[in-house]
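**Q** Need a 3D model of the following:
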Amino acid sequence: MGLQAALHLLYPPQCLTCDARVTTDFGLCGVCWRETPFVAGLVCDHCGVPLPGEETGKPEYCDDCLSVARPWTQGRAALLYKDNARRIVLALKHGDRLDLARPASQWLHRAATPMIQPDMIVAPIPLHWFRLIKRRYNQAALLSAAVSKLAGLDHCPDLMIRRRHTGSQEGRNRDARFANMQDALTLHPRRANRVTGRHVLLIDDVMTSGATFAAAAEACLAGGAKAISVLALARVAKDT
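**A** Predicted structure coming up:
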């Protein structure tokens, strides 16, 4: 504790996304906190997007999840993908801000609480090997490792592989996103037996249409998983 206090005197904690001083490590200042859209209250039970109204104790679903079949049981997100949340995701994904994985995993763990079950195995959405070499790390794997530790769950970072380079989903409409991910993900042949009869929690940084999660969920179900839940750091939501 003495060493920590001394370090704080020499290097006062700074906000995760600006230079403002904060009272604890890995914290946000008041301004950045207000600009970070955390998901709270009533949400769609399939994708985690916020819904109008009060919680009733019964599952509620957004228009997208009512019109598109989801091969998973439940889904949650910690943030909405806009404002400071978008900056956090992009810094983690493209800016080598690996330190952001620690607070982000805590937000994810809190969002995942209604879904967590003792028998779950946690796995990240994989990157294609070419993109992994270029980026040097998979941000989803950093998040899934930390969430599994916080939740006390089994973790398999290489449960899945991406069979082909799918390119960016950005700029594609919903149908094109699903077509792009068709048969793109599969279970790792040496890890496939780990999903048999188990509930799998899939983790990624961003959910937009749900196409990537759908491809991963279908691969796990085909491999014998009994159920799938999905968890995203940020959820893209339509403006209302």
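
**Q** rest of the way, CA atoms for contacts and neighbours
**A** Fine.

**Q** So which residues of this protein form strands?
**A** Assigned by DSSP state E, the chain shows strands spanning 74-80, 121-124, 154-155, 160-162, 185-187, 199-207, 227-235.

**Q** could the ones you listed be laid out in a markdown table, adding distance to residue 100 and mean neighbour count?
**A** A markdown table is the format used below for those (distance: least, Cα to Cα, whole Å; neighbours: other Cα atoms under 10 Å):
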| stretch | distance to residue 100 | mean neighbour count |
| --- | --- | --- |
| strand 74-80 | 14 | 27 |
| strand 121-124 | 17 | 25 |
| strand 154-155 | 20 | 19 |
| strand 160-162 | 24 | 20 |
| strand 185-187 | 27 | 23 |
| strand 199-207 | 12 | 25 |
| strand 227-235 | 11 | 26 |
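
**Q** Make a markdown table from these and add distance to residue 169 to it.
**A** Shown next, in a markdown table, are the strands of the chain (distance: least, Cα to Cα, whole Å):
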| stretch | distance to residue 169 |
| --- | --- |
| strand 74-80 | 18 |
| strand 121-124 | 18 |
| strand 154-155 | 27 |
| strand 160-162 | 14 |
| strand 185-187 | 15 |
| strand 199-207 | 11 |
| strand 227-235 | 14 |
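
**Q** Here is a second sequence; please produce its structure as well for comparison:
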Amino acid sequence: MTAIRTVAAALRGIPRGALSLIYPPACSGCGAATADPGALCPSCWSGLRLIEEPVCQRYGTPFAVDLGIGPLLSPRAIAEPPVFGRCRAVALYDSVARRLAHRLKYEDRLDLAKVMARMMSASGRGLIAEAECLVPVPLHRARLWRRRFNQAALLAQAIAADADRPFVPAALERARATRSQVGLSRAARAENLSGAFRVPPAEAHRIRGRRVLLVDDVTTTGATGNAAARALLRGGAASVDLLTFALVGDTIG
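**A** As a prediction, the model looks like this:
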């Protein structure tokens, strides 16, 4: 550990230009050489399925064709309106987006948080402009202890700093541990998360009457966003929108 700290201290004293010769900028997605740190190479950039208008105004799912008839709602939004007001995401959870999310979450690539947060700030600028505070989807303390960090908190903190909005990570907590959502159906995911979140009474004043922007890395079925938004609304939030890096699904139509 002492040797690592010594090397780190020495590297901090080296000018950025010299460091780039030792550690050339690499693609955040695949590790290929790039011109700028934190950038994506042309191959990864072209493989990122960015979400653009028109989208479902509630779930943020993109439509394949612009129908030109004003705000659009997907069949799912009409049949199953979410608890949160609106959801927006940078890209569909495919190939490059999946790789970036996995590298941040499972490979301890914490440097990717700022890269992903910049893209989220651009995609969610409308939600961010109306938000009065940002709250990350929390991990249960046992899972946080094992992972050592909460990727949603890293993303939310970076977005809040860039937008000069309050970052309130303690405003929402996991009231109980839940099993992994991987492989569960939509109904099972919702059941698994029922009652999983709560607003601590001592923190309720931080969100009471405020428009809250909930932040997570990936939206799969919306069950996590719904459960977290329900807890925030019960805790006194005026409204809750959801911003994530990736969205599982495909275009509509």
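
**Q** Residue 175 of the first structure is nearest to which of the strands of the first structure?
**A** Distance to residue 175 of the first structure, taken as Cα to Cα, is lowest for strand 199-207 among these, at 14.9 Å.

**Q** and the closest one, which stretch of the second structure?
**A** Counting by TM-score structural alignment, strand 199-207 of the first structure lines up with residues 211-219 of the second structure.

**Q** before we move on, what about stretch 164-175 of the first structure?
**A** Mapping stretch 164-175 of the first structure onto the second structure (TM-score structural alignment) gives residues 176-187.

**Q** contacting residues around that stretch?
**A** 140, 142, 189, 192, 193, 196, 197, 221, 223 (Cα atoms under 8 Å, 6 or more residues apart in numbering).

**Q** And residue 185 of the first structure, what's its match in the second structure?
**A** Superposed on the second structure with TM-score structural alignment, residue 185 of the first structure falls opposite residue 197.

**Q** for that match, what are its contacts?
**A** Taking Cα under 8 Å, 6+ apart, one finds 172, 173, 174, 175, 176, 227, 228, 231 in contact with residue 197 of the second structure.

**Q** Now, the contacts of stretch 176-187 of the second structure that are in helices?
**A** Residues of these located in helices (DSSP state H): 142, 189, 192, 193, 223.

**Q** ok, the residue nearest to residue 193 of the first structure when sequence neighbours are not counted - contacts?
**A** Nearest residue to residue 193 of the first structure, sequence neighbours excluded (Cα to Cα, 6 or more residues apart in numbering): residue 223, at 7.8 Å. Contacts for residue 223 of the first structure (Cα under 8 Å, 6+ apart) come out as 187, 192, 193, 195, 196.

**Q** Near the third one, how many other residues are there?
**A** Other residues lying near residue 193 of the first structure total 15 when counted by other Cα atoms under 10 Å.

**Q** re the thing from before, which of the contacts of residue 197 of the second structure sits closest to residue 73 of the second structure?
**A** Nearest to residue 73 of the second structure among these: residue 227, at 21.3 Å, using Cα to Cα.

**Q** Can you list the buried residues in the match of stretch 164-175 of the first structure?
**A** Within stretch 176-187 of the second structure, the residues scored as buried using 16 or more other Cα atoms under 10 Å are residue 181.

**Q** Just the endpoints, please. Distance across it?
**A** 19 Å (Cα to Cα, to the nearest Å).

**Q** cool, and stretch 219-230 of the first structure?
**A** 14 Å.
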